[in-house]
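**Student:** This is the structure alone, sequence omitted:
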């Protein structure tokens, strides 16, 4: 009796490869902008009277981080967007204040140099 040969085929892909749709990636957690808020608090405090402008940004950032840790993604997104807007406003105001300070310092220095 002669042994019978069977057809052997090696599949190039596994049976489940490409048959199922890839699962969507989970959405990244909302950002809290905490480092930006700390930077704004430090810059506002350096200007003296504008120190209170940076604290709302820090409060919203901490609230966003707390909501994110508790699993409240809607609250984290809400507070994160408020922190972003407050950081933008604070950064613009601090930049304008620093520019005004530098311009005033240059004018004072130039007026003293011309007077002597």
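**Tutor:** Yes, it's here. It should be emphasised that the depicted structure is a prediction, and the values quoted were computed from it without experimental measurement. Numbering: from 1, shown residues only.

**Student:** only C-alpha atoms for contact and neighbour calcs from this point on.
**Tutor:** Fine.

**Student:** In this structure residue 77 contacts residue 30, no?
**Tutor:** Yes - using C-alpha atoms under 8 Å, residue 77 is in contact with residue 30, at 5.3 Å.

**Student:** Spatially central residue for the chain, please.
**Tutor:** residue 33 (4.3 Å; C-alpha atoms, centre = their mean).

**Student:** Quick one: residues contacting the residue nearest to it when sequence neighbours are not counted.
**Tutor:** Nearest residue to residue 33, sequence neighbours excluded (C-alpha to C-alpha, 6 or more residues apart in numbering): residue 61, at 5.8 Å. For residue 61, the contacting residues are 32-34, 37, 79-80, 83, by C-alpha atoms under 8 Å, 6 or more residues apart in numbering.

**Student:** Let's see which of those end up in strands.
**Tutor:** Nothing among the contacts of residue 61 maps onto strands, per DSSP state E.

**Student:** hold the first one in mind and look at this next one:
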């Protein structure tokens, strides 16, 4: 006697006689694996890019905006203009990959910017003190 049962009498007869339903496309054929509007085009490939950022790389500053500001507004004895030159040199060295040179020029630009700012502020304060403390002529009248 076999353990398998070949008797199909306990199944409904409608299940056995009818084929599965047929789904008809009603005018819309979605693209499969392709781009919209192109019938047999393959899907665009996505390329990824990995950028490694070294934490020490961010610490190199060229102080260019500060140098330009000092050139236009606080150019005491052309220190702002010289700071712009060193800032541009620092940026060029950073682009080339010379970290030590970029840090050196950046440090020089920072020191020149500090000197230009301080000398200009001190000069403005001295001029204001002199203008406010100057004796005024009195009218006799």
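**Tutor:** Structure's in. What do you need? Keep in mind that this is a model prediction, so the values were computed, not measured.

**Student:** before we move on, the earlier item: which neighbours do residue 77 and residue 30 of the first structure have in common?
**Tutor:** With C-alpha under 8 Å, 6+ apart as the test, residue 77 of the first structure and residue 30 both reach residue 64.

**Student:** Can you show me the helices along the first structure?
**Tutor:** Taking DSSP state H as the criterion, the first structure contains helices spanning 34-46, 55-70, 73-115.

**Student:** Residues in contact with the shortest one: which ones?
**Tutor:** By C-alpha under 8 Å, 6+ apart, the residues outside helix 34-46 of the first structure that reach it are 50-55, 57-58, 61-62, 83, 87, 90-91, 94.

**Student:** Can you flag the buried ones in these?
**Tutor:** 50-51, 53-55, 57-58, 61-62, 83, 87, 90-91, 94 (16 or more other C-alpha atoms under 10 Å).

**Student:** Report the buried residues of stretch 80-100 of the first structure.
**Tutor:** For stretch 80-100 of the first structure, using 16+ other C-alpha under 10 Å, the buried residues are 80-84, 86-88, 90-91, 94, 98.

**Student:** typed the wrong thing, it's stretch 61-79 of the first structure
**Tutor:** Those would be 61-68, 73, 75-79, for stretch 61-79 of the first structure by 16+ other C-alpha under 10 Å.

**Student:** Straight-line length of it, end to end?
**Tutor:** 7 Å (C-alpha to C-alpha, to the nearest Å).

**Student:** which bit of the second structure covers that stretch?
**Tutor:** Under TM-score structural alignment, the counterpart of stretch 61-79 of the first structure in the second structure spans residues 87-105.

**Student:** Can you give me the buried ones in stretch 28-42 of the first structure?
**Tutor:** Those would be 30-34, 36-38, 40-41, for stretch 28-42 of the first structure by 16+ other C-alpha under 10 Å.

**Student:** And it, how far out from the chain middle?
**Tutor:** Chain-centre distance of stretch 28-42 of the first structure: 6 Å, with C-alpha atoms, centre = their mean, to the nearest Å.

**Student:** ditto for stretch 105-116 of the first structure
**Tutor:** Distance, centroid of stretch 105-116 of the first structure to centroid of chain: 42 Å (C-alpha atoms, centre = their mean).
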